[in-house]
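# task: produce atomic coordinates for the following.
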Amino acid sequence: MVMDPMLICKKSRRLRGKLTHICNKEPALLKEITKGLQIGTRECQYQFRNRRWNCTTVRRSLKKILLRDTRETSFMNAIAAAGVTYAITRACTMGGLVQCSCEKMIANGNHIGKIAHRSGNRRTNIPTEGEWEWGGCGDNINYGFKKSREFMDAPYRKRSDIKTLVKLHNSDAGRLAVKNFMRTICKCHGLSGSCTVRTCWRKMPAFREVGNRLKESFDGAAKVIPGNDGHSYITEGLTIKPPERFDLIYSEDSPDFCKPNRKTGSLGTVGRQCNSTSPGVDGCEILCCGRGYDTRIVKEKINCQCRFKWCCEVSCNTCIVRKSVNSCR
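The predicted model follows:
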């Protein structure tokens, strides 16, 4: 599904319920789902751009990664679900879907705030002083969350093997990385710019924030094993805290991704650019797996000696700079 969301719909004859309805009756929603998966893929590539596994979209590699149940798979499933939730919610706000619209809240601010607190939703930065009311065009996160779950989780709901349980958990963690961190945005109203009354609405966080949060969860992901009942999982180590809903989990150890391996989907790191001065994961020692690296000098054209001309132009010369590029052996 992450590789090709339409593949599920091609098998819709064997599907039932809401998933079949989405495939056959909601083409605009399918378009947003595809956009969401693209958003998630781009964010995955940004977060892992300097690591041995760089979230490649090479099909033969991606397929093998998704068939396993490693940390990398957990992140991909989470960021994909988050991207779909984000895209659908944004489409509702922008009027791109006839099935939904902005989030509607008809009540005074204090009442809604109390409801949010009791229900456990994290509505941060809710005003506590002065008069204010819900209004504006809030992001309809509940609709995005619901549709993401209906489409992405439906094919797996009746299964209880460890891989399915882990997949469903991580997908929900991705959605919660969007939903649990909605921001409250307010606009002031009043004479002469005063703020006697404020109108407030909820807005999704920037998707980069979602990616950063899930990357932190990836770094602290917990390994799990099947429970004795065959329908649940437990952490592998007795001293490890049970994962919460927004934590990422996995059940298989990751390969080192140093060398090409068809079985695991690893493409290796030969030819990857590295930083010879960095001690981190993008450094040549770690990224090249101790094999060493080659350095070459490349020429690059840049704009230089720019001048402002009245009015209103900027003219620049073209300069050639030389820089060294390190590549893993």
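
# okay, CA-based contacts and neighbour counts for the rest of this
Noted.

# who are the contact partners of Tyr293?
By Cα atoms under 8 Å, 6 or more residues apart in numbering, the contact list for Tyr293 reads 284, 326-329.

# which residues in the stretch 1-150 of the chain form helices?
6-10, 18-25, 27-47, 59-67, 71-94, 109-119, 141-153 (DSSP state H, counting those that start in this stretch).

# want to put them side by side, so please do this one too:
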Amino acid sequence: MQVQGIVTCLYFVLMFPADIIGLWWAVGSPLVMDSNSICKKTKRLAGRQRTICKREPEIVAEVAKGAKLALLECKFQFRNRRWNCSTARRSINRILRRNIRESAFVYASTAAGVVYTVTQACSLGTLPKCTCDHNARDVSTDGEWEWGGCGDNVDYGYRKSREFMDARKRKRRGDFTTKIQLHNNEAGRTGVKNFMRRECKCHGLSGSCTLKTCWKKMPPFREVGNRLKERFDGAIRVIISNDGKNIIPEGLTIKPPSRHDLVYSDPSPDFCKKNKKVGSLGTRGRECEPDSMGVGGCDLLCCNRGYSRTSVTMKENCKCRFLWCCEVICETCVSTKILNKCL
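Coordinates of the predicted model:
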């Protein structure tokens, strides 16, 4: 199978033993590689990754798609934050080398994205080793509907995400950073798997619903992103237990993190000023909302440095009308937009 669409993200998985660091930041790079190039240096991969690379190139393609999906969602969720999920290489590499809230979200959303794209590909019939999920049909119904259709096989997507994303880390599972990253990977996967919904279709003459069949379907990925963003806001700071086997809350009064919670151990920088050491690009030049008191407002986003106002003239087609046959005539409308940017 041709695996175009796999980008430099996987190149850096091969070239750098920093695991998913390269997988994430290079997703948007214009360089496209085929499966043969990706798998050329399999000795640098963990055992299970090497096996998938050699035997299931179609899964590798979905891993890349999942990382890209997660990148887009990350940018959406943090579009108005001081850290806006920038994929600038020097920034994201620094972010992912530290156990902060932001890296927790990146790891979790990437693992969730891989679950999502692999499961989706399975339902579309593009993965030869995966079929629809029929396990739900063993669950009793209320008699008003019955199981049918092609259910999303999220168990398969979950398993492949776990095999590929956790493979290298599991060799060093005693390491504190490894424990944090594996935990956040799992939190991302459960954000998809544990929120499957039932979708139904009616059958019958003249639109009647004499028979209704239902199947299990994944939630929209935007819902997954929203849920992970809530967990980011409520992330739990952890330390290693005395026996070195578990991660535990830093404070005695804080509840232990569940499988769904995001965890971190280091405080985040404020991201107000550019700081290469911590991966902060600063907020200078970012657009803001002067009338907003929340995130995205000029006071918070600009870190109380103030902002500039610039008037921009824009021209666009308007009042278009169709002339028979076959021409569209438009007028040119001029509008003015005010841009507010952080100083």
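
# TM-score for these two?
Once the chains are laid over each other, their TM-score by TM-score structural alignment, normalised by the length of the first structure reads 0.89; 311 aligned residues with a Cα RMSD of 2.1 Å.

# picking up where we left off before, possible to save the helices of the stretch 1-150 of the first structure as CSV with mean neighbour count and distance to Lys163 of the first structure?
Output for those, formatted as CSV (neighbours: other Cα atoms under 10 Å; distance: least, Cα to Cα, whole Å):
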stretch, mean neighbour count, distance to Lys163 of the first structure
helix 6-10, 15, 19
helix 18-25, 16, 21
helix 27-47, 20, 21
helix 59-67, 16, 9
helix 71-94, 27, 10
helix 109-119, 13, 30
helix 141-153, 20, 13
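
# for Leu214 of the first structure, which of the ones you listed is the nearest?
helix 71-94 (7.1 Å; Cα to Cα).

# from the middle of its chain, how far away would the closest one be?
5 Å (Cα atoms, centre = their mean, to the nearest Å).

# same deal with stretch 164-176 of the second structure?
On Cα atoms, centre = their mean, the centre of stretch 164-176 of the second structure falls 20 Å from that of its chain.

# same question, stretch 48-55 of the second structure
Distance, centroid of stretch 48-55 of the second structure to centroid of chain: 23 Å (Cα atoms, centre = their mean).

# Gly174 of the first structure maps to what in the second structure?
Matched across to the second structure, Gly174 of the first structure falls on Gly188, judged by TM-score structural alignment.

# for that match, which three-state class applies?
helix (DSSP: H, G, I helix; E, B strand; the rest coil).

# dump the helices of the stretch 1-150 of the first structure to CSV, plus distance to Phe257 of the first structure.
CSV is the format used below for those (distance: least, Cα to Cα, whole Å):
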stretch, distance to Phe257 of the first structure
helix 6-10, 28
helix 18-25, 36
helix 27-47, 16
helix 59-67, 11
helix 71-94, 11
helix 109-119, 43
helix 141-153, 28
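
# quick one: closest of those to Thr235 of the first structure.
Using Cα to Cα, the helices of the stretch 1-150 of the first structure put helix 71-94 closest to Thr235 of the first structure, at 14.2 Å.

# which of the helices of the stretch 1-150 of the first structure sits closest to Gln273 of the first structure?
Nearest to Gln273 of the first structure, of all the helices of the stretch 1-150 of the first structure, is helix 27-47, at 15.0 Å by Cα to Cα.

# okay, that closest one sits on what stretch of the second structure?
Against the second structure, helix 27-47 of the first structure falls on residues 57-77 (TM-score structural alignment).

# average offset between that stretch and the first structure?
Here the mean offset of stretch 57-77 of the second structure against the first structure after fitting is 0.5 Å, by mean Cα distance after the TM-score superposition for the first structure.
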